[in-house]
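Colleague: here is my input; please provide its structure:
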Amino acid sequence: MSILSLIIKREFIAKVRNKSFIVMTFLSPLLFVAIAVFVGYLSSMKADVKQIAIHDETGLFANEFKNSDEYHYQNVSAIDVKILKDSITNHYYEGLLYIPKVDDTKELSSKIQFISNDSPSLSFVSQLENIVAKKLTKANFEKAKLDTVAIKNAEAKVNISLAKSSGEESLKGLNEIKIAIGGAFGYLIMMFIIIYGNMVMRSVIEEKTNRIIEIIISSVKPFQLMMGKIIGTSLAGILQFIIWAIIGLSIMFVASSVFGVHTGPTAGVSPEMMKAAQSEMGGTFALYLKELWSLPITTLVLSFIVYFIGGYFLYSSFYAAIGAAVDNETDSQQFLLPIIMPLILGVYIGFFTVMNDPHGTIATVFSMIPLTSPIVMLMRIPFGVPIWQLLLSMAILFGTFFFVVWFAAKIYRVGILMYGKKPTYKELFKWLKY
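Modeller: This next block holds a predicted model:
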């Protein structure tokens, strides 16, 4: 058995036998379920009803405000404004909508005030403004002797249908669905890189701190040791994800069979409601299914595996080099930010650029840059990517990986034997020349 395979086996066994690894492997799914249940419970709880006082000196708007689950409106126009302000100070009312009496309704649009101790939400203020604006608009129409009924009937509602150049019917919201699918794969890769890249770095720091590395390096090349740690840790991470998937599917199956909980897109929907939805939107639902099945699912899954391997190995090389250069995790923080920033940038590029322009210059360029391609390219694939771009991106990613491994091994070779000194970027550059 080769030295590299022995190192991989050692790292894998050391990780899976670790108590924290075993505990978190079986405890994490339960924590995720508990958090999901808790979030669902919180979302089902109704918020405290907020009392809003309305002092309307014009007498035109008080009856326009309707109660909701969150806000209750009370017409207190007969009470003095000063008394109402005291009530707000004493927290009896959440706020006071003060509508003064003016001679001209044009002045009223800038004279209305909402008085409260705390600043209200933007959506709530916008809701108040819309109610007042509709009433003022109607009053202006009546003042101009315009037929408001005729105006309302004359309002046109436009529903633009979508179609492809081939003549097939298309649907709205497909871009959002595609970016959600690609984003899920990209985000999974990012989390895996951060979590298990840190595990590689901690492993190197631990062996360096315990001086075990001095014994190991006497019979193993630094490059072999670094690659063994990267591959062994990745295998342990893959095993952990497989266990999580099995536990998650088992919990879903038990919940479905024992408690009668339906999982999937039809969960919580009665058969009668499903039949009604199918009869009313059967055609639309079928089109959505057709569009989803037309996505390059095989290409997406295979690309996920390739980008997962390439992206993880690329970033783990950086993490291993950092672990060799420092003596503790505190000193590593100055080097981690430049590594994490491209991952965050890839997520932002994906959600804010790919969705609107998946084949544009920005999306295409960042899907070729190896530090962001594992995330951006996976978000582009559901929109359809030319095969030459996909192959070129993968080639650049793995080519960069081999280059990074080469210079990371140089840093690793020198850094694992350096103690008691915080390295700088200048010193790391010098190590590359040794």
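Colleague: contacts, neighbours, all on C-alpha from now
Modeller: Will do.
Colleague: shouldn't Thr355 be in contact with Ile177?
Modeller: In this structure residue 355 is Met, not Thr. No - counting by CA atoms under 8 Å, Met355 sits too far from Ile177 to count as a contact (9.7 Å).
Colleague: ok, those two, which is more surrounded?
Modeller: With neighbours defined as other CA atoms under 10 Å, Met355 and Ile177 compare such that Met355 has more, 21 against 15.
Colleague: now the more buried one: how far from Ala62?
Modeller: 44 Å (CA to CA, to the nearest Å).
Colleague: equivalent analysis for Pro382, please.
Modeller: 51 Å.
Colleague: likewise Ser367?
Modeller: 56 Å.
Colleague: more neighbours: which of these two?
Modeller: Ser367 (28 against 21).
Colleague: list the residues that contact the residue lying closest to the more buried one once chain neighbours are set aside.
Modeller: Ranked by CA to CA, 6 or more residues apart in numbering and with sequence neighbours excluded, the top spatial neighbour of Ser367 is Ser373, at 4.1 Å. If a contact means CA atoms under 8 Å, 6 or more residues apart in numbering, then Ser373 has Tyr307, Gly346, Phe366, Ser367, Ser393, Leu397 as its contacts.
Colleague: of those residues, buried ones?
Modeller: Tyr307, Gly346, Phe366, Ser367, Ser393, Leu397 (16 or more other CA atoms under 10 Å).
Colleague: doesn't Met394 make contact with the first one?
Modeller: Which is Tyr307. Yes - the criterion here is CA under 8 Å, and Tyr307 meets it with Met394 at 7.3 Å.
Colleague: out of the contacts of Ser373, which is nearest to Thr137?
Modeller: Using CA to CA, Gly346 comes nearest to Thr137 of the contacts of Ser373, at 46.4 Å.
Colleague: pretty sure that closest one contacts Met377?
Modeller: No - proximity of Gly346 to Met377 does not meet the contact threshold set by CA under 8 Å, at 9.3 Å.
Colleague: and this one, so I can compare the two:
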Amino acid sequence: MSKLKLIIHREFIAKVRNKSFIMMTFLSPLLMVGMGALVFFLMKKNDEKVKEIVYVDESKLFTKDDFKDTKTIHYQDFTALGVDETKKKVEEGNYYGALIIPKQDSLELLAKSIEFYSKDSPGMSVISSLENKIESKIRNEKLNNFGIDLEKIKASRIQSDIKMFNFSGEESSKLINGLKIGVGAIAGYLLMMFVMIYGTSVMRSVIEEKTSRIIEIIVSSVKPFQLMLGKILGNASAGLLQFFIWGVLLTIIWFVASTVFGIDMVEMQTSKLPAEQLEAAKKAVDIDKFQLIIQEILRLPILKMFVLFIFYFLGGFMLYSSLFAAVGAAVDNETDTQQFMLPIMAPLVLGVYVGFATVINDPHGSIAVLFSHIPFTSPIVMLMRVPFGVSWYELLISMALLIVTFVFMVWLAAKIYRVGILMYGKKPTYKDLYKWLKYKG
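Modeller: Model (predicted):
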């Protein structure tokens, strides 16, 4: 145990003293926040650009009221110019596009014969908006032809808001379901990324020691199994430290942003308004909605999710890192690892795809439950399911299977590791790995 502790300490210190580790630990939260802010800013700037769309209505069915201007789209009626002249003006000018509505004998034919011309491919949101306007107008026209009163149809429309409860009386909502999906997806994706990053770090460390022949000196003092396990636990400890620092930094950033840009900015902007406009301006900012989101986040099983995230991170990392270490021991350089990486990476990627495809739609469905129990995908899929509530017996089964599989894979990888670290000059194959597994020397 003393030798194992020394190896863990050596790997941990070597990792945390690395300049790239220090820089990424403190810069990554800022980069994530900055990238999010940049994407939000670019989306807002993109929405600010007004698109000029002209239309020619030969059907005489549409009016100006059917093409009302929005914040991002302005419509102009070019019916008087005709189709050819309109196309020419749009092609030569700064217009976004031209909507051509021909004259047809029936509404069905009209709906399928409308055309849109533009210099560049139009955005899907623009086309979808135009289609909705046209479909709504044609549908109303057909209802009028059937002698149906549109006002009565409008009066009959009503929105329902189903309140969701479980049998213990706990209330849910669409907002909290969306937060559960977001939190679960982020946790699963982060785990996959960290397993890949730190797993390959273990593999590179083994390759470096092997190519420099330092490994020959080390294994004369410790067993290969102890060396491999020490590398895995040392890197896992560094990963947990990085997670902890990130959590602290993101909490500080969140607190500062919500304080400075949430309430203080509102007060600064609204304090200059007259008293009669002050209350309306504050309502427009809708601080209550922000507070509601905070309350819904606090209702999530945060402590349970944190504990399980640590467990599945360690379990998943140690499971996959043992395989990465075995691959690193089997090869002489990083280029030769490519042939062995696909079988290791495939379950991780599969877990993410299964999580997004099944957990979002049905977190307690048979597929989601199955893959949350399979050890190679459970660290990702189960983390995505946890925010939706998972029974303890399911968690215990999943955790037990992960631990058993980890112990077995470490034992299996150690058999490859103890032979591979002293093999040089030959590019290994799967057949060679099988022989090493059978080796009993």
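Colleague: TM-score for these two?
Modeller: Once superposed, the chains reach a TM-score of 0.86 (TM-score structural alignment, normalised by the length of structure 1), with 428 aligned residues with a CA RMSD of 3.4 Å.
Colleague: on that earlier part again, from the buried ones among the contacts of Ser373 of structure 1, pick the one nearest Phe114 of structure 1.
Modeller: Nearest to Phe114 of structure 1 among the buried ones among the contacts of Ser373 of structure 1, with distances taken as CA to CA, is Gly346, at 42.2 Å.
Colleague: what span of structure 2 lines up against the helix or strand encompassing the closest one?
Modeller: In this assignment (DSSP states H and E), Gly346 of structure 1 forms part of helix 329-349. Per TM-score structural alignment, the counterpart of helix 329-349 of structure 1 in structure 2 is residues 334-354.
Colleague: who touches that stretch?
Modeller: By CA under 8 Å, 6+ apart, stretch 334-354 of structure 2 touches 188-189, 192, 196, 204, 207, 320, 323-324, 327-328, 331, 368, 371, 376-378, 380-381, 427.
Colleague: please apply the same query to stretch 72-86 of structure 1.
Modeller: By CA under 8 Å, 6+ apart, the list of residues contacting stretch 72-86 of structure 1 reads 49-57, 62-63, 65-67, 96, 115.
Colleague: keep only those of those that are in helices.
Modeller: Nothing among the contacts of stretch 72-86 of structure 1 maps onto helices, per DSSP state H.
Colleague: top of these by number of neighbours, please.
Modeller: Highest neighbour count within the contacts of stretch 72-86 of structure 1, by other CA under 10 Å: Ala53, with 26 neighbours.
Colleague: how about the contacts made by that one?
Modeller: Tyr73, Gln74, Asn75, Val76, Leu84, Tyr93, Glu94, Gly95, Leu96, Leu97.
Colleague: and the helices in the stretch 301-434 of structure 1, which stretches?
Modeller: Secondary structure of the stretch 301-434 of structure 1 (DSSP state H, counting those that start in this stretch): helices located at 329-349, 361-366, 373-380, 387-415, 425-431.
Colleague: just name the most buried of the ones you listed.
Modeller: Mean neighbours per residue, mean count of other CA atoms under 10 Å, is largest over these for helix 373-380, with a mean of 31.
Colleague: please say which position in structure 2 the residue nearest to Ser367 of structure 1 maps to.
Modeller: With TM-score structural alignment as the criterion, Ser373 of structure 1 pairs with Ser378.
Colleague: and what of Tyr412 of structure 1?
Modeller: In structure 2, Tyr412 of structure 1 lands on Tyr417 (TM-score structural alignment).
Colleague: can you report how many residues lie near the residue lying closest to its match once chain neighbours are set aside?
Modeller: Residue nearest to Tyr417 of structure 2 in three dimensions, not counting chain neighbours: Ala326, with 5.0 Å by CA to CA, 6+ apart. Residues lying near Ala326 of structure 2 (other CA under 10 Å) number 27.
Colleague: surely Ala326 of structure 2 and Ala413 touch.
Modeller: Yes - the pair Ala326 of structure 2 and Ala413 passes the contact test of CA under 8 Å, sitting 5.3 Å apart.
Colleague: what's the match for Ser321 of structure 2 in structure 1?
Modeller: Match for Ser321 of structure 2 (TM-score structural alignment): Ser316.
Colleague: distance of that match relative to Thr353 of structure 1?
Modeller: With CA to CA as the criterion, Ser316 of structure 1 and Thr353 of structure 1 are 27 Å apart.
Colleague: likewise Tyr92 of structure 1?
Modeller: Separation of Tyr92 of structure 1 from Thr353 of structure 1 (CA to CA) stands at 47 Å.
Colleague: same question for Lys426 of structure 1.
Modeller: Where Thr353 of structure 1 is concerned, Lys426 of structure 1 sits at a distance of 35 Å (CA to CA).
Colleague: what of Lys145 of structure 1?
Modeller: In terms of CA to CA, Lys145 of structure 1 sits 49 Å off from Thr353 of structure 1.
Colleague: Leu174 of structure 1 now?
Modeller: Applying CA to CA to Leu174 of structure 1 and Thr353 of structure 1 gives a distance of 16 Å.
Colleague: could you find the closest non-adjacent residue to Asn94 of structure 2?
Modeller: Per CA to CA, 6+ apart, closest to Asn94 of structure 2 is Glu52, 7.9 Å.
Colleague: please verify my assumption that the one you found contacts Ala98.
Modeller: No - counting by CA under 8 Å, Glu52 of structure 2 stays clear of Ala98, with 9.0 Å between them.
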